[in-house]
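Student: Starting from these lines, generate the structure:
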Amino acid sequence: MSLQINATNPEHPALLLELPWHLPLEEWPPEHLVPLPRGISRHVVRYARAGEEVVAVKELARRPALREYELLRDLDRLGIPAVDALAVVTGRTDADGDPLEPVLITRHLGGSMPYRSMFETTMRPATMHRLMDALAVLLVRLHLTGFAWGDCSLSNTLFRRDAGAYAAYLVDAETGELHPRLSDGQRDYDLDLARVNISGELLDLEASGALHPSVDPIEFGTEICARYRSLWQELTRTSVYPAGKYHYIERRIRRLNDLGFDVAEMQIEHSSNGDTVTFVPKVVDAGHHQRQLLRLTGLDTEENQARRLLNDLESWMATQDDYAPGDPLTARPEVLAHRWVREVFRPTVRAVPPDLRGAMDPAEIYHQLLEHRWYLSERAQHDIGLDTAVKDYVENILPRARKSMEAPPPE
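Tutor: Presented below is the predicted three-dimensional model:
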């Protein structure tokens, strides 16, 4: 069989042909590899450069490679945070003509880190709680779309900073299954696997001395279940309100939006005697603030980043002379939002030298600057302004924090 590359983008095959497919992945020469931290995997995984892109290359059998490729593409269409599937390469042979395993190629998720790299310095329990929150949100989102992961774990997840919290991304979909709807038993099975896997991973970290002494691995494994169930209950429960209290429904929708979820449609039923109203929301995938910011500004960010940027955008718009909500004669929000991007967001981000940014993307940089402005203003007891905050952040904060923002060396 000759070498075959099935790719999502017609430009990728030409770039991928430059890689040494005649060699087992373990033997690829350093000039093709990119030294990025890797998590634990049952397969051989390497990061490589294909043109201007950094890609993750994983060796596995043909059938699971093609299956995972299609599952990752399905998750992308559903808007689920997961790595992007770029291609599957089959028909590989070595110099003697002996067959080599196919590979699955995904795009490297910029600014992300596997959990083991994050634990190279002892992680505080508060940070670990944020990781568990991110993983619980990811698992809920998967289950809402009908995806049974089958192997939820820290090892199969990448984490990326998201405005002081973390966003979790699915990396390994090899064991996953997509259904129209998951039963309670399927969800419980996934959740129990997550509990066992996470406790085991943390026990391994504890044995290596990389776990904070106050952290109980078993308790943290159990915590993911509690966080998941609390979030699932809030998103799917049926509410019964007194008739005429429709603002209660609006309050519930706002609470769901604050969690980052949208209500696609709703079912409202009046009781037979007319005294009560039953409200059942149909919740879709997270990203309420992401979509709002993208629609207004064209900026594609994480959910918490989007929430923070929207707050800043709204505060800025309120200071503009041509902004009057509800007045059709004034500038529309989209016009003002693009002006904010052009006059505020971009100049502010560009004021931070590229060599000091580390792995932070523009939205995270802007969030950090807003946090620093708040801190300095609290200390000064008045608003010190964004320009002053940027100057102080670049001169006094980033040089000291540069090492912690850089990705750690490969294992």
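Student: alpha carbons only for contacts and neighbour counts from here, please
Tutor: Noted.
Student: Just say helix, strand or coil for the residue nearest the centre of the chain.
Tutor: Nearest residue to the geometric centre of the chain (Cα atoms, centre = their mean): residue 167, 3.7 Å. Here residue 167 is recorded as strand under DSSP: H, G, I helix; E, B strand; the rest coil.
Student: how many neighbours does residue 180 have?
Tutor: By the criterion of other Cα atoms under 10 Å, residue 180 has 8 neighbours.
Student: now residue 250
Tutor: Neighbour tally, residue 250, other Cα under 10 Å: 11.
Student: go on, residue 33?
Tutor: 17.
Student: Likewise for residue 311?
Tutor: 12.
Student: what does residue 164 give?
Tutor: Neighbourhood size, residue 164 [other Cα under 10 Å]: 14.
Student: tell me the contacts of it?
Tutor: For residue 164, no residue meets the contact criterion (Cα atoms under 8 Å, 6 or more residues apart in numbering).
Student: run this one through as well so I can compare:
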Amino acid sequence: MKFQIASPSHYFTDLDLPWERHLTEWPQEFFVPVAKGIHRNVVGFVARGDKVYALKELAQPIAEKEYRLLRELEELGLPVVEPIGIVTERDQTLLGRVTQSEHDLKGRALLITRYLDGALPYRVIIERGTSSLQLQQMLDALAELMVRLHLSGFYWGDCSLSNALFRRDAGLLAAYLVDAETGELLPELSDSRRDYDLELAFTNLAGDLMDLEALLGGLPGNLDPVELAEKLVERYRDLWHELKSDQVFSSDEQYLVEQRLQRLNELGFDVDEMQLESVEGGSRIRMRAKVVEPWHHKRIIHNLTGLKVEENQARRLLNDINRYRAYWSGESGREMPEVVAAYRWLTEVFQTTIDRIPNALREGLDEAELYHEILEHRWYMSERASQDIGLEQAVQSYVEDVLQRSESRLQKEARLLQEK
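Tutor: I've put the predicted structure just below:
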């Protein structure tokens, strides 16, 4: 038995687990119930402390390849599940125990990844009830994930809704890669490889949605599976064009450079270097931006506050920090430094607000998404009242009018199901 662990923070060499047996033969008491999608391989989920891990049964060469790719993608800062380790040589005895598996485990391995808290498979999201807008947001998130992967030179080879997880991100959705066993990381991805990956994504996506349409008797808003798959391709191409295209403008329109950079930042991308060259005898300028590190706002909010959040959540939180900073700068008559404003906002506003929400009513939302919903609730209250509603009043209303009513509705539905 051989354990290879990526990080000492995840000490997962628990010898009480039956590593020497095929995952299908593990007693059910070792597994924990979680929201999960469809897997082509055998997958089980186990808990250790407050963490949940996914175990995937694979042929050893495939497991080693996927483990390596996930680690490389994680190091690039891409949205993937966290690789924890790999278990090989399972056909050998363990602590004197003789392998009792009915399967031949020679050449088999278990890949261990961290269960992505707050993320859900697409089937679970749709089956729980979603709107046509939310379904399209899911496709937008998947298209953006593909763009990020392709910018880094990663060929997925099997992009589908089934091979991704989705996490709420300030009212939108963020997509994470789950399955990388068909992937390949290259110095740069050619246009032909990108197009083929996109073609596979279209085919897989249309198939996923057709299956779901048959299962549910129709998609939200009676949307057509093929048209939805085509929209993903369209969204991908629009985003790729914005990120990679050259822009030509007159020499007296250099303000357009700043506008282009701002658009890229709003999409969540940074520009590593920018090349300007004269064309048409110097009367016009071509701008080429080298887009690299993703998640611009996410990185800024982490540097300022230590919070690890999604990109849209980060943008919303930064806006709230700026609002807080502007208020106190106006009150004091002097500019408050950004780092000071961020620290005071974190302790006096954000954490104080979150602490007022009862744990039992948080519905599995992470703190950043919870705070976003409170800000949304405050905005709607202020709009109805035609005046600014304070955060304290908004929090009280959110707990009483949203969370507690939702809890009561769920309890009533559960009681009716029991009576049936």
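Student: hmm, back to that, for the counterpart of the residue nearest to the centre of structure 1 in structure 2, give its distance to residue 322 of structure 2.
Tutor: In structure 2, the residue matched to residue 167 of structure 1 (TM-score structural alignment) is residue 174. Distance, residue 174 of structure 2 to residue 322 of structure 2, using Cα to Cα, to the nearest Å: 24 Å.
Student: ditto for residue 244 of structure 2
Tutor: Residue 244 of structure 2 is 31 Å from residue 322 of structure 2, by Cα to Cα.
Student: average offset between the longest helix anywhere in structure 1 and structure 2?
Tutor: Criterion DSSP state H: the longest helix present in structure 1 is helix 184-208. Its matched residues in structure 2 lie on average 0.6 Å from helix 184-208 of structure 1 after superposition (mean Cα distance after the TM-score superposition for structure 1).
Student: in structure 2, what residues pair with that helix?
Tutor: Against structure 2, helix 184-208 of structure 1 falls on residues 191-215 (TM-score structural alignment).
Student: buried residues in the matching stretch?
Tutor: Across stretch 191-215 of structure 2, burial judged by 16 or more other Cα atoms under 10 Å covers 193-194, 197-198, 200-210, 212-213.
Student: can you check stretch 151-171 of structure 2 too?
Tutor: Of the residues in stretch 151-171 of structure 2, 151-170 count as buried by neighbour count, 16+ other Cα under 10 Å.
Student: Stretch 98-107 of structure 2 now?
Tutor: Buried residues in stretch 98-107 of structure 2 (16+ other Cα under 10 Å): 99, 101, 105.
Student: Thought residue 90 was touching the last one, still the case?
Tutor: Yes. Assessed by Cα atoms under 8 Å, residue 105 of structure 2 is found in contact with residue 90 at 6.2 Å.
Student: what is in contact with the two at once?
Tutor: Common neighbours of residue 105 of structure 2 and residue 90 are listed as 20, 21 (criterion: Cα under 8 Å, 6+ apart).
Student: show me the contacts for the aligned residue in structure 2 for residue 136 of structure 1.
Tutor: Matched to structure 2 by TM-score structural alignment, residue 136 of structure 1 sits across from residue 143. By Cα under 8 Å, 6+ apart, the residues touching residue 143 of structure 2 are 232, 233, 235, 236.
Student: Helices of the stretch 201-350 of structure 1, residue ranges please.
Tutor: With DSSP state H, counting those that start in this stretch as the criterion, the stretch 201-350 of structure 1 has helices at 217-236, 246-258, 288-297, 303-317, 333-340, 346-350.
Student: Would you mind giving these as TSV with distance to residue 62 of structure 1 added?
Tutor: TSV is the format used below for the helices of the stretch 201-350 of structure 1 (distance: least, Cα to Cα, whole Å):
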stretch	distance to residue 62 of structure 1
helix 217-236	33
helix 246-258	41
helix 288-297	36
helix 303-317	35
helix 333-340	47
helix 346-350	44
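Student: Look at the counterpart of residue 96 of structure 1 in structure 2 and give its secondary structure.
Tutor: The pairwise alignment with structure 2 assigns residue 96 of structure 1 to residue 100, based on TM-score structural alignment. Each residue gets one of three states, and residue 100 of structure 2 gets coil by three-state DSSP.
Student: How about residue 100 of structure 2: what's its closest non-neighbour residue?
Tutor: Distances taken as Cα to Cα, 6 or more residues apart in numbering place residue 21 nearest to residue 100 of structure 2, at 6.7 Å, with adjacent residues excluded.
Student: secondary structure element for the one you found?
Tutor: Assigned by DSSP states H and E, residue 21 of structure 2 belongs to neither a helix nor a strand.
Student: Now the terminal residues of stretch 324-337 of structure 1, how far apart.
Tutor: Termini of stretch 324-337 of structure 1 sit 14 Å apart (Cα to Cα).
Student: in that stretch, what counts as buried?
Tutor: 331, 333, 336, 337.
Student: swap in stretch 51-61 of structure 2?
Tutor: Going by 16+ other Cα under 10 Å, stretch 51-61 of structure 2 has these buried residues: 52, 53, 54, 55, 56, 57, 58, 59, 60.
Student: what's the mean deviation for it versus structure 1?
Tutor: Mean for stretch 51-61 of structure 2 is 0.5 Å (mean Cα distance after the TM-score superposition for structure 1).
Student: In structure 1, which residues correspond to that stretch?
Tutor: Under TM-score structural alignment, the match for stretch 51-61 of structure 2 is residues 53-63.
Student: How about stretch 245-262 of structure 2?
Tutor: Under TM-score structural alignment, the match for stretch 245-262 of structure 2 is residues 237-254.
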